[in-house]
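Student: got a predicted structure plus its sequence, pasted below:
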Amino acid sequence: MTGYAIAIATVLVAVVGPLTLGIAGLLRRPRAAPPHRPAPPWDWTLTLRSAVLYTLAFNLTFFLQELFLVLPKAFTPGLQPTLFHNNHAWEGTHPLASLFQGTGVAATLLCALACRWLLARYPAAPANIRLFLLWMVYCGLLMALPQFTIGALSEGSDVGMAMTYLGWPPPLRLAAGLLALAAVPAVGLGLLRPLLALADRPERIASAGARTRFTFLVATLPALAGSVACIAFRVPREWIEVVLVPAWVAILGTAWMQAGAWRVEDVRARGTAAGSIGIPLAAAALLLLVFQGVLRSGVAFY
C-alpha cells in the first residue's frame, strides 16, 4: 500500500504535474501586453555564474547535512563518528544513534529556511548573493524533502531510522512522505519571483515566453550543468549516489520552475548586466580541494 501510494504520488509530482502546467501555458490565450523593446543578446556569464553557484550550494548543503549527522554522535558516549566528503560512518552503539540520523535533514531544512528569509529580507542585495541564497534554499529543501518520502519506504534510510526511533506508525510515515512530495511544487514555484527578479532588464521577463527563456537560462540549464560538476565532488562512491542524487535534486524542482515561469507576472527586474564569476569559481575550487584533499580520507570526530 505504502509503496504504491508513494510511487503514484512521485509520478504525479515529478512528471504529470509539471507537464500539465507547462502544457497549460502553451495552450493559454496570451494576454495583450504593452509594447516593449526586444531584449539584448543574452549574457552567458549569468548562466555560468548560476551553474557555479548551484554547484557550490549543492555541495555546501550536502556537507552541512553530513556534518550535522556527525556532530550529535561525536558528543554521544560510545559512538565514534567519521566525516567523509560524500558520506559519514560511525563505530559503536547507542540507542540515540538512530534518532541522530535525522539531524542532517533538520539542519538542511533550517538552513534553507534561513536563506529564504534572507532572500526576502534583502531583495536588492548583489545578484551573486541573491542567486547563491536562492540555490541554497533550493538545494536545502529539495535535498531534505525526498528523504521523508524515502523514509516512509525504507526503515534503513537516514530519516527512516529516525522515524523508527520516534515510533512513527506506517500511516504517519506515509503521510509525512506524501506531504513532503506535495511540498515540492511549492518550493519550485515559490522561487520563481526571486529568480525572475535577477533579470537586468525588464524586457527579459516582459512576456510569458521571455520568462520561460530566462528561467531556462538562469535556473534549469545551470542546475543540470551544476549536477554534472557535482560528480567531481562526490567520487569515489557508488554511481547511484554520485550521479543520480544530484540529477534528481536538479530536475525535481527546476521542472516546476520551468513549467510555471509563464504564470509569474509583475516582477521587477533588479539584476545587473555583469557580475564577477571569480569569487564563485574560487569558492567552488576551494570546496573541491577540501572535499577531495581533506575529507575524502575521513576526519574523525572522536
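Tutor: Cool, got the structure.

Student: contacts, neighbours, all on C-alpha from now
Tutor: Noted.

Student: what's near enough to touch the closest residue to residue 297 other than its chain neighbours?
Tutor: Nearest-residue entry for residue 297: residue 84, 6.8 Å, with adjacent residues in sequence omitted and distances by Cα to Cα, 6 or more residues apart in numbering. Taking Cα atoms under 8 Å, 6 or more residues apart in numbering as the criterion, residue 84 is in contact with 291, 295, 296, 297, 298, 299.

Student: dump those residues to CSV, plus distance to residue 208.
Tutor: Formatted as CSV, these follow (distance: Cα to Cα, whole Å):
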residue, distance to residue 208
291, 41
295, 45
296, 45
297, 49
298, 49
299, 49
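
Student: buried among the residues you listed? Need that as a selection in PyMOL.
Tutor: Filtering the contacts of residue 84 down to the buried ones (16 or more other Cα atoms under 10 Å) takes a single PyMOL command:
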select buried, resi 291+295+296+298
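
Student: in addition, the following structure is provided for comparison:
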Amino acid sequence: MLGSAIAAMAGGVLVVGPALLALAGALRSRGAARSAAALPWNWRLSLNSALLYTLAFNLTFFIQELFLVLPKALTPGLRPTLFHNNHAWQGEHPLAALFQGGGAVATAIVACFCAWRLRHARGGTHLRLFLIWMAYCGWLMALPQVAIGALSAGSDLGMAMGYLQWSPATRLVAAALALAAIPVAALSLLGPLLALADAPERIAGPGARTRFVFLCATLPALLGTLLTLPFRVPREWIEVALLPAWVALFGLVWIQAGAWRVADAQARGDAVPPASTLRLALAVAALLAVFQLLLRPGVAFY
C-alpha cells in the first residue's frame, strides 16, 4: 500500500506533471516569434555551465558524506571513514541510525543558503550559475531521499526514520511533501537561470526561453552528469550512475518544461571570458584529483 501510493505520486510528479506543463508550453509557443534563433549561441557558456554543474554536484555530494561522517566521529564507539563515493563506520551506537539523516539535512541547508545568496548576488554570470547549481544539487540530492527512505528501511533516511519510529502514515506524508517540493524547488531557479541571458532577445518569447534553458542548463547538466562519473568509480555501475542520474533528471524535467512560463525575466548576463573555461576545467581536474587520490583510499575520522 505504502509503496504503491509513493510510486503513484512519484509518477505524477516526475512524469505526468512535467509532460502536461511542456505540452502547454508547446501549444503556447506555436506561431510565436523566433527572434532568438537568429542569434548565434555562445557554446562557451554551455561548456562552462557543464563544468560548474560538475563542481556543484561533487561538492554537494562531499558535503552530504562529510555530514554523515562528522556526527559519528564525535560519538563514542563509532569509527567512521570517508571515501570518494561513500562512507563506512566500525562500531555500534544507537544514534548511528539517526545520524544517517545528517547528509540530506546538510545538503538541503546548503541549497537553501545558496538560493538565498543567489537573490542577493551581485557577481557575474559564473557566480550566479554556480549558486544555481549548488542550490539545485542540494535540493535534488536531498528531496528524493525522503521518498526512498519511506520505502527502504536500509537507505540513509530510512534508517533515520526507523530510529524515530515513524509510522507508515508519517512516512507517506513525508514522501508526499518531499515529492511536491521537487517542482517547487526546480521551478524557483528558472528566473535566475533566464536572467543569465546576455540579450533580451534570447528570452523574448516562450520558444526562446525554452531554447535558452536547454542550452544553458539542461544540456550542460546532462554533460556534467557524465563528467561526474569518473569521480565515483570504482564501484558498481548502478551506484556510480544512479544518484547523478536522478539528481539531473528529476529537476531538469520541470526546469525544461516550465521555461516558457517565466515572461518577466530580465536579461542580466555578461560576457563569458575565453580563459574562464580553462580555469573551470582545471578546477574540475583538481577536485577529481582530491576525490581519487585522497578520498578514494579513505580518510579515517578517528
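Tutor: Yep, that arrived. Everything quoted here is computed from the prediction, not taken from an experiment.

Student: just the ones in strands from the contacts of residue 84 of the first structure, please.
Tutor: residue 299 (DSSP state E).

Student: go through the contacts of residue 84 of the first structure and name the one nearest residue 121 of the first structure.
Tutor: residue 291 (31.7 Å; Cα to Cα).

Student: mind checking how far the closest one is from residue 183 of the first structure?
Tutor: 31 Å (Cα to Cα, to the nearest Å).

Student: likewise for residue 28 of the first structure?
Tutor: 25 Å.

Student: and those two? which has more neighbours close in?
Tutor: Applying other Cα atoms under 10 Å to residue 28 of the first structure and residue 183 shows that residue 183 carries more neighbours, namely 15 against 9.

Student: for that one, which non-adjacent residue is spatially closest?
Tutor: residue 145 (7.8 Å).

Student: residue range in the second structure corresponding to the helix or strand that contains that neighbour, please.
Tutor: Following DSSP states H and E, one finds residue 145 of the first structure within helix 127-153. Under TM-score structural alignment, helix 127-153 of the first structure corresponds to residues 125-151 of the second structure.

Student: show me what counts as buried in the matching stretch.
Tutor: 125-126, 128-151.

Student: assumed residue 80 of the second structure was part of a helix.
Tutor: No: counting by DSSP: H, G, I helix; E, B strand; the rest coil, residue 80 of the second structure is not part of a helix but strand.

Student: span of stretch 7-19 of the second structure from start to end?
Tutor: Across stretch 7-19 of the second structure, the terminal residues are separated by 17 Å (Cα to Cα).

Student: and if you look at stretch 70-86 of the first structure?
Tutor: Stretch 70-86 of the first structure: ends 13 Å apart by Cα to Cα.

Student: likewise for stretch 73-80 of the first structure?
Tutor: One end of stretch 73-80 of the first structure sits 7 Å from the other (Cα to Cα).

Student: please report the distance of residue 178 of the second structure from residue 65 of the second structure.
Tutor: Distance of residue 178 of the second structure to residue 65 of the second structure, given as Cα to Cα: 20 Å.

Student: of these two, who's got more company?
Tutor: residue 65 (24 against 18).

Student: corresponding residue for the more buried one in the first structure?
Tutor: Residue 65 of the second structure maps onto residue 66 in the first structure, by TM-score structural alignment.

Student: show me what the strand or helix carrying residue 70 of the second structure is packed against.
Tutor: Counting by DSSP H and E, the element that carries residue 70 of the second structure is helix 43-73. Packing contacts for helix 43-73 of the second structure, counted by 3 or more Cα pairs under 8 Å, 6 or more residues apart in numbering; DSSP states H and E, involve strand 79-82, strand 87-90, helix 96-99, helix 102-119, helix 125-151, helix 219-232, helix 274-289.

Student: how big is the angle separating that helix from helix 274-289?
Tutor: 30 degrees (axes from the mean of the first three to the mean of the last three Cα atoms, to 10 degrees).

Student: for the counterpart of residue 202 of the first structure in the second structure, grab the count of nearby residues.
Tutor: Superposed on the second structure with TM-score structural alignment, residue 202 of the first structure falls opposite residue 200. Using other Cα under 10 Å, residue 200 of the second structure has 17 other residues around it.

Student: if I look at the closest residue in space to residue 112 of the second structure that isn't next to it in sequence, how far off is residue 92 of the second structure?
Tutor: In this structure, residue 112 of the second structure finds its nearest non-sequential neighbour in residue 135, 6.5 Å apart by Cα to Cα, 6+ apart. Taking Cα to Cα as the measure, residue 135 of the second structure falls 34 Å from residue 92 of the second structure.

Student: coming back round to it: which one of the contacts of residue 84 of the first structure is nearest to residue 254 of the first structure?
Tutor: Out of these, the member with the shortest distance to residue 254 of the first structure (by Cα to Cα) is residue 291, at 26.3 Å.

Student: would you mind measuring from the closest one to residue 107 of the first structure?
Tutor: Relative to residue 107 of the first structure, residue 291 of the first structure is positioned 19 Å away (Cα to Cα).

Student: what's the answer for residue 66 of the first structure, then?
Tutor: For residue 66 of the first structure relative to residue 107 of the first structure (Cα to Cα), the value is 9 Å.

Student: with residue 16 of the first structure instead?
Tutor: 31 Å.

Student: ok, the two, which is more surrounded?
Tutor: Taking other Cα under 10 Å, residue 16 of the first structure and residue 107 do not tie; residue 107 has more neighbours (20 against 13).
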